[in-house]
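# please work out how this folds:
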Amino acid sequence: MRSLQPKQCWLPCAFFLWVGAADAEDSAELAKKALNPVAAMYSLPVQYNWDQKMGITGEGMHSVTNIQPVLPFELNDEWNLISRTILPVIDQHGQAPDGLADKTGTGDVTQSFFFSPKHPTHSGWILGAGPALLIPTGSDRLLSSRQWGLGPTGVALKQSNGWTRGILANHIWSLSGEQPNAQKVNQTFLQPFLSYTTHTYTTFGVNTESTYNWQTREWSVPVNLTVTQLLRLGGHPLTIQLGPRYWADSPEDGAHGWGFRAAITFLFPR
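I've put the predicted structure just below:
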C-alpha cells in the first residue's frame, strides 16, 4: 500500500518553511531600519559612552548615557516627519584638582525633526532634512550651555547588498544672548558612517561623531568601531551594540586616548 506520509507532511512543512522565510525577511528589514536614522519605525536607543584623560589634570573621566527616542509621524502619502531626541545623562569626575567639576545630572537636549520622503531617490538614496533645536535642560551650569540654540540638520544614506553608508550633520547657533560665564554656541556636527550587515544580522560599523566649535576653533573627533547584533527576546526585537572609541582629535581639556560604547535599542515595528 502506498504511504500517505509525504502528502500528510506537505502542508505543515510548507507552513513552517513559509513562516521561517517570513521571519528572515522581517529580520532583514528590521536590521536595515535599525541603521536608518529616518526609518519610519518607533525605537528607543539607550547609548552609554565612557571616555578618559580629561580636564586640567588629564586624569578625569566622563560618561554619558544618551536616551534617544525616535518617533515617526506620517504627514501624507509621500512624506514622513521623524522626531529624534537626545537626552544626555552625564557623570564626570576628576577633571579639576579641587573636585568642583565632579557632577552628575542631565545635559542639554538636542531635538531634531527630519522631513523625509517615504521612498528613496531613483539612485537609492534615503534623505531627510529639517530643524535641530538645542534646549537648555542641563541640571547644573557645568553640564549645560544655558542657552537655546537652533539650526539645520540633514541626513543622506544608501543601503544595498548589506552595506549602509551615509552622513548625518547639523549646525546649531545660540538663539539667546550670551549668559554670564557661558560661551556662545556655534558648532557643526558631522557623522559620516559605514557599516556592513551579515546574513546573521550582525553589523560591523565605523563612524565619527565630529564636532567643530567655531568659537574656539577646535575639533572633537571620536572614531567609533562597533559590532551590533539584532536579537529577539520574548518575540520583541532589539539590537545590542558594543565597541571601542578612539579620540583622533580633541581640545586640550577634552577626552584623549581610548574609550568605549555600549548600547541597546528597543525596536517597535508597526
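# going forward, measure contacts between C-alpha atoms and count neighbours the same way
Will do.
# just the element for Phe113, please.
Per DSSP states H and E: Phe113 is located in strand 109-117.
# quick one: list the elements packing against that strand.
In terms of contacts (3 or more Cα pairs under 8 Å, 6 or more residues apart in numbering; DSSP states H and E), strand 109-117 is packed against strand 79-93, strand 125-135, strand 149-160.
# out of the ones you listed, which gets nearest to His256?
strand 79-93 (14.5 Å; Cα to Cα).
# remind me what the closest one packs against, helices and strands.
Looks like strand 79-93 contacts strand 60-67, strand 70-74, strand 103-106, strand 109-117 (3+ Cα pairs under 8 Å, 6+ apart).
# got those strands as TSV, with mean neighbour count columns?
Putting these into TSV (neighbours: other Cα atoms under 10 Å) gives the following:
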stretch	mean neighbour count
strand 60-67	21
strand 70-74	17
strand 103-106	18
strand 109-117	21
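# for the ones you listed, give me CSV that also has distance to Asp91.
Formatted as CSV, those follow (distance: least, Cα to Cα, whole Å):
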stretch, distance to Asp91
strand 60-67, 5
strand 70-74, 24
strand 103-106, 4
strand 109-117, 16
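# so which of those strands comes closest to Gly94?
The nearest among the helices and strands packed on strand 79-93, by Cα to Cα, is strand 60-67 at 4.1 Å.
# contact partners of that closest one?
The contact list for strand 60-67, computed with Cα atoms under 8 Å, 6 or more residues apart in numbering, reads 44-54, 85-96, 255.
# before we compare anything, build this one as well:
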Amino acid sequence: MKKLVLSFVLLLFVVNINTLKAQNEENTGHSAEKLAKQLANPVASLISVPLQNNFDFNLGAFNGFRYNVNLQPVIPISINEKWNLISRTILPFISQNDVTAIGTNQTGLGDTTQSIFFSPKEVKNGMVWGTGVVLTIPTATNNLGSKKWGAGPNLLILKLQGQWTYGALANHIWSYAGSGTNDISNTFFQPFLTYANKSGASFTIASENTQSWDSDTFSGFAGVYFSKVLKFGKQMMQLGGGPKIYYGNNPLNPEWGIRANIILLFPK
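Alright, predicted model coming up:
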C-alpha cells in the first residue's frame, strides 16, 4: 500500500514538472498568476472544486495508515455591490487500516464541515477578511465520525502584498445535538503564507491545529507545498502537494504524511 501511495505522489510531481516545462508562459502566465493568487485567498471570487488527497503514516499505537480525500467545493455568491457570500464544504472519504487495532480496516465517509463566510468585495490596503459560521454535519459512516451536530463562529484575515499572501483562519465548534457520547468543543487555527510567481507557480507554508477542550488533546501538522496552475484543453486546474509533519499530544496523530491536491478551476 505504501509503495502504491508513494508511486502515485511521484507520478503527480513528474506530470506537474513536465507540464510546467512545456507550458507556454507568454499565453497563460498572466491568468495563471491571477488564479494562483486567488487560490491563496479562501474568500476570493473564484469557483473551485479541490480534491485534497492526504496520505498519513504511522498512526497511533499500531503504526496505522490512513488515506483521506476531501471534496471541497468553494462557491462565491454575490449578495450585492459590497458583499460576497462564500460557501466552502469539506466532505471527507476515509480509508484506514491498523488504526484501531492490528488487522482492522475502516472505509467510508467522515463528518461534513460546512463554512459560510461573508466578505466585503472592496479590498483596502491589501487587507481581506471574512466572517460567518461553521457547521459540523454527522455524515460519517462505519464509526469514522463524532455522530454530533456542531456549530460555531468562523473568522478569516489575510494580507495581499505583491506576490505574497499571508494570514490565518480560525473557528470554534461546539456540539449541540447528536447520538455521540463525546461532546465537541474544538478550536481550529490555520496560519498560512503563500508566494505566487508570474508563471502561476506557488509555494505555501501552512499549519493546521486543533485543540479539543473536552478531551484536553492538541493535534496539528505543518506542511510545505508546491503548486502550479495549468491548462488541460479548456479546463484550468492547479496541481500540487508536499510533505506534512505532525505534532501534539493526540495519541492518534500520524508521524508524517503527504498531501496531493487536484483543484478544478472555474474562473468568471
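# before we move on, the earlier item: in structure 2, what stretch matches the strand holding Phe113 of structure 1?
Matched against structure 2 by TM-score structural alignment, strand 109-117 of structure 1 falls on residues 112-120.
# stretch 60-68 of structure 1 too?
So stretch 60-68 of structure 1 sits over residues 64-72 in structure 2, by TM-score structural alignment.
# so Ala28 of structure 1, which of the three states?
helix (DSSP: H, G, I helix; E, B strand; the rest coil).
# ok, it touching Tyr201?
Yes - the criterion here is Cα atoms under 8 Å, and Ala28 of structure 1 meets it with Tyr201 at 6.9 Å.
# neighbour count winner among these two?
For Ala28 of structure 1 versus Tyr201, neighbours defined as other Cα atoms under 10 Å are more numerous around Tyr201 (21 against 18).
# against Lys158 of structure 1, how distant is that one?
In this view, Tyr201 of structure 1 and Lys158 of structure 1 are 18 Å apart by Cα to Cα, to the nearest Å.
# what about Ser123 of structure 1, how many neighbours?
7.
# does it sit in a helix, a strand or a coil?
Applying three-state DSSP: Ser123 of structure 1 is coil.
# same check on Asn41 of structure 2?
Quick answer, by three-state DSSP: Asn41 of structure 2 is coil.
# ok, it - contacts?
Leu158, Thr165.
# same question, the one 3 residues further on
Under the criterion of Cα under 8 Å, 6+ apart, the contact partners of Ala44 of structure 2 comprise Gln38, Pro76.
# try the one 4 residues further on
Applying Cα under 8 Å, 6+ apart, we find Ser48 of structure 2 in contact with Pro73, Val74, Ile75, Ile263, Leu264, Leu265, Phe266.
# the last one: neighbour count?
If I follow you right, that is Phe266 of structure 2. Phe266 of structure 2 - counted by other Cα under 10 Å - has 14 other residues nearby.
# show me what it aligns to in structure 1.
Residue pairing (TM-score structural alignment): Phe266 of structure 2 is matched to Phe268 of structure 1.
# check contacts around that match.
The contact partners of Phe268 of structure 1, taken as Cα under 8 Å, 6+ apart, are Met41, Tyr42, Ser43, His236, Pro237.
# burial count for the closest residue in space to Ile240 of structure 1 that isn't next to it in sequence?
Nearest non-adjacent residue to Ile240 of structure 1, counting by Cα to Cα, 6 or more residues apart in numbering: Ile264, 4.6 Å away. Neighbours of Ile264 of structure 1 under the rule other Cα under 10 Å: 18.
# ok but Ile264 of structure 1 is inside a helix, no?
No - counting by three-state DSSP, Ile264 of structure 1 is not found in a helix; it is strand.
# against Asp23 of structure 1, how distant is it?
As judged by Cα to Cα, Ile264 of structure 1 and Asp23 of structure 1 stand 21 Å apart.
# ok, which stretches of the stretch 151-268 of structure 2 are strands?
164-178, 185-196, 201-212, 217-232, 235-248, 256-266 (DSSP state E, counting those that start in this stretch).
# distance to Thr136 of structure 2 added to the ones you listed, as TSV?
Formatted as TSV, the strands of the stretch 151-268 of structure 2 follow (distance: least, Cα to Cα, whole Å):
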stretch	distance to Thr136 of structure 2
strand 164-178	8
strand 185-196	11
strand 201-212	14
strand 217-232	18
strand 235-248	23
strand 256-266	23
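# out of the ones you listed, which is closest to Asn80 of structure 2?
It's strand 256-266; of these, that one is closest to Asn80 of structure 2 (Cα to Cα) at 21.0 Å.
# if you count neighbours, what's buried in the closest one?
Neighbour-count burial for strand 256-266 of structure 2 flags Trp256, Gly257, Ile258, Arg259, Ala260, Asn261, Ile262, Ile263, Leu264, Leu265 (criterion: 16 or more other Cα atoms under 10 Å).
# which one is the second one nearest to, not counting chain neighbours?
With Cα to Cα, 6+ apart as the measure, Asp56 is the residue that lies nearest to Gly257 of structure 2, at 4.2 Å, once sequence neighbours are left out.
# and for the fourth one?
On the basis of Cα to Cα, 6+ apart, the spatially nearest residue to Arg259 of structure 2 that is not a chain neighbour turns out to be Asn54, at 4.6 Å.
# who's in contact with whichever residue in structure 1 pairs up with that neighbour?
Taking TM-score structural alignment, Asn54 of structure 2 has Asn49 as its aligned residue in structure 1. Applying Cα under 8 Å, 6+ apart to Asn49 of structure 1 gives the contacts Ser63, Val64, Thr65, Gly259, Phe260, Arg261, Ala262.
# would you mind getting the average deviation of the strand or helix carrying Asn49 of structure 1 from structure 2?
Here Asn49 of structure 1 is covered by strand 42-54, with elements defined by DSSP H and E. Following the fit onto structure 2, the mean deviation recorded for strand 42-54 of structure 1 is 0.8 Å by mean Cα distance after the TM-score superposition for structure 1.
# buried ones in that strand?
Buried residues in strand 42-54 of structure 1 (16+ other Cα under 10 Å): 42-54.
# rewinding a little: and of the helices and strands packed on strand 79-93 of structure 1, who's closest to Leu230 of structure 1?
strand 70-74 (17.6 Å).
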